[in-house]
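# got a structure for you, letters missing:
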């Protein structure tokens, strides 16, 4: 059965017709006209997902298959690919969590097609309050290549990315080994000085994790690790665009500095996608999820307890606040993160898996999906 999608290209607004057959892109052609305000582009890639809809990649499950619901829920919001993100924990628990994702992929074909890598966030981060964020202090440590190599083997090659702080002795050599092994190194949760950040970039670090978050509440005006990462031309950066983690004007500045190297992540925790209310969280204890989507410590609205958004909400925040036009916002959530791992990725290449979205742009509301295809199969959503 063949599926045809007609709309404007997310890249440049040109009118396209895409034919999909047997799960692959069969043909792409330009057409004279297309329905007004309909856009076509690739599915989104979210390289930082801790959990979603009450399910947590950082908790051992009695039923591993339950975690497959994360892929299904994220698909309904356009995320056709994502990285389960495992944060700082004991070496043994980290191993178990990695093996749990590997087992899930072997048991659930749809989850396997959606989970394109694992992101290890920690434990090689700053031990300081502020930069450490909500990570367990007792498990923070300096880089250990033997330990990380063990995790790589346990992941069966699925670990594609690590967030670390280059403030530790031995960080440069560790980053070089990661780069040689094809692991993307991202700087985050850091208290590194300017020299350490520059040396990390020289060694192969290519990204900053949720830039502007995971920091001290007050930093020196200069020098500081924020300026150093902004100034590093070879560093791309991810941001959380939910309206709570970063003010709109900060995103404007980051966009001007990083330009095409800036991209979106959700950094969603397990409570993302849940109804508003008070909850007991594995990290943070008692927390409140507001109707607006802000997740904060109970009784303390000024202290965030994680991100409760999905990546579509990040795109729509950019659109509603005139922080990006539709082509740029879509690229920030799709081709930009993908090209960190596949530099020559072409979203409309003939013969590749048909992970596509047909959407309508609604003034002041953002994107409304008409179709989401995963491997050419239409995904049901509300």
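Everything's here; your move. Everything quoted here is computed from the prediction, not taken from an experiment.
# Every contact and neighbour count from this point should use C-alpha atoms.
Fine.
# Which helix or strand contains residue 112?
Residue 112 is located in helix 109-114, with elements delineated by DSSP states H and E.
# since we're on residue 282, how many residues are nearby?
Counted with other C-alpha atoms under 10 Å, the neighbours of residue 282 add up to 11.
# And residue 312, by the same measure?
Counted with other C-alpha under 10 Å, the neighbours of residue 312 add up to 24.
# Now for it: which residues touch it?
For residue 312, the contacting residues are 77, 78, 79, 367, taking C-alpha atoms under 8 Å, 6 or more residues apart in numbering as the criterion.
# Then residue 308?
The contact partners of residue 308, taken as C-alpha under 8 Å, 6+ apart, are 266, 268, 269, 270, 271, 272, 273, 289, 293, 294, 295.
# Which ones among those residues map onto strands?
Secondary structure assignment by DSSP state E places 289, 295 of the contacts of residue 308 in strands.
# Helices of the stretch 1-150 of the chain, residue ranges please.
Using DSSP state H, counting those that start in this stretch, the helices assigned to the stretch 1-150 of the chain run over residues 68-75, 91-107, 109-114, 145-154.
# Of these, which stretch is the most buried?
helix 68-75 (a mean of 20; mean count of other C-alpha atoms under 10 Å).
# what's the offset of it from the middle of its chain?
Taking C-alpha atoms, centre = their mean, to the nearest Å, one finds helix 68-75 lying 14 Å from the centre of the chain it belongs to.
# second one coming, line it up with the first:
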């Protein structure tokens, strides 16, 4: 059976104003222009979120499969057809049990992989990470996680200034796991050394990092100017000033900028009291902060809202779409499967109205919302 979806189709090479995406089974079979088609809704590839801790009242951080399944379903309703389950700094026992619990979900396709944000992070830049669990990178721990993950472990964020970090980056990249730099007080030179060692993602650029100074450029400048590094950006109007967001996009381009949610369980939920990595979080006016010191604790963002915010501050729609779909898929090695409206890729797409609100979502050739 062939299914056709018509509208303003956003492809890697531009917008087909009168376009059609043809779907057979779970694959895109063709993308073409049909002049007889009226200019309709935006048709964009399914969003790929490589950094999210939960949503809809559910979390990935406890390693519970039912909660992970529910969080993934929440984000699917907002157009995210592929996501990494991001865990926060925790004892190794939890890292190991969560990996074991999430492997079946990755094999089933509910999750696209696991992202460990910590615990190998800087105490000085820990943000909402629990300082009690921070430690130097352990090759033994990482080796075991990679082994029991059976390919599910896709990214690890660490601070390159910690003892053993460069060796850990080497281990990760050797096993096909993305090494990301984040929650770091590293110098520009230390960050460049991490990139040379194989690090290829900057975790939520500017946030949880030594700030930029004209005599001490720090990690953000090193990551922005490294041609082989993808830079995560949290486009919620809270984590980044619009000038910072547009500066990053102008510097690195949509080909290297990745919009992420960094969402926690409170995404899509009312203001109130929540938890992240064993720490109390208060959400007020949609902004999540640690109860103990007011540090920003993830976000309540969804990928469709991130797309709208980026466009509102001046990013062209095709570039913003690339930043929520194509670029993140490439950043974590999923580009041959998802992230673009292109023949042969999985039929993941989102129909958006003219205000870029989600109308419906297709995943693997089936309408799911």
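Nice, thanks for sending it over. This one's a predicted model, so the numbers in the text were calculated from it and none came from an experiment.
# Report the TM-score for the pair.
Superposed pair, TM-score by TM-score structural alignment, normalised by the length of structure 2: 0.91. Supporting alignment: 362 aligned residues with a C-alpha RMSD of 2.2 Å.
# among the helices of the stretch 1-150 of structure 1, which is nearest residue 239 of structure 1?
Between residue 239 of structure 1 and the helices of the stretch 1-150 of structure 1, the shortest separation by C-alpha to C-alpha is 18.4 Å, and it involves helix 68-75.
# helices or strands next to that closest one in the packing?
Packing contacts for helix 68-75 of structure 1, counted by 3 or more C-alpha pairs under 8 Å, 6 or more residues apart in numbering; DSSP states H and E, involve strand 51-52, strand 79-87, helix 109-114.
# Save the ones you listed as JSON lines, and put in distance to residue 320 of structure 1 too.
Written out in JSON lines, the entries for these read as follows (distance: least, C-alpha to C-alpha, whole Å):
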{"stretch": "strand 51-52", "distance to residue 320 of structure 1": "24"}
{"stretch": "strand 79-87", "distance to residue 320 of structure 1": "20"}
{"stretch": "helix 109-114", "distance to residue 320 of structure 1": "28"}
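# Nearest to residue 163 of structure 1, out of those?
Ranked by C-alpha to C-alpha, the member of those that lies closest to residue 163 of structure 1 is strand 79-87, at 9.3 Å.
# Roughly how far does the closest residue to residue 345 of structure 2 other than its chain neighbours sit from residue 358 of structure 2?
In space, and not counting its chain neighbours, residue 345 of structure 2 is closest to residue 337: 5.2 Å by C-alpha to C-alpha, 6 or more residues apart in numbering. Between residue 337 of structure 2 and residue 358 of structure 2 the distance, using C-alpha to C-alpha, to the nearest Å, works out to 22 Å.
# number of nearby residues for the counterpart of residue 53 of structure 2 in structure 1?
The pairwise alignment with structure 1 assigns residue 53 of structure 2 to residue 50, based on TM-score structural alignment. By the other C-alpha under 10 Å criterion, the neighbourhood of residue 50 of structure 1 contains 27 residues.
# Residue 50 of structure 1 and residue 84 touch, don't they?
Yes. With contacts defined as C-alpha atoms under 8 Å, residue 50 of structure 1 counts as touching residue 84 at a distance of 5.9 Å.
# Which neighbours do the two have in common?
Contacts common to residue 50 of structure 1 and residue 84, judged by C-alpha under 8 Å, 6+ apart, are residue 57.
# Out of the helices and strands packed on helix 68-75 of structure 1, which gets nearest to residue 228 of structure 1?
For residue 228 of structure 1, the closest of the helices and strands packed on helix 68-75 of structure 1 is strand 79-87, at 24.3 Å, according to C-alpha to C-alpha.
# Could you pull up the contacting residues of residue 144 of structure 1?
Remark: with contacts taken as C-alpha under 8 Å, 6+ apart, residue 144 of structure 1 is in contact with residue 174.
# Distance of it relative to residue 161 of structure 1?
Counting by C-alpha to C-alpha - residue 144 of structure 1 and residue 161 of structure 1 are separated by 15 Å.
# For burial, what's the neighbour tally of the closest residue to residue 291 of structure 1 other than its chain neighbours?
Setting aside the residues directly before and after it, residue 291 of structure 1 is nearest to residue 276 in space (C-alpha to C-alpha, 6+ apart), at 5.3 Å. Here the neighbour count serves as a burial measure; for residue 276 of structure 1 (other C-alpha under 10 Å) it reads 16.
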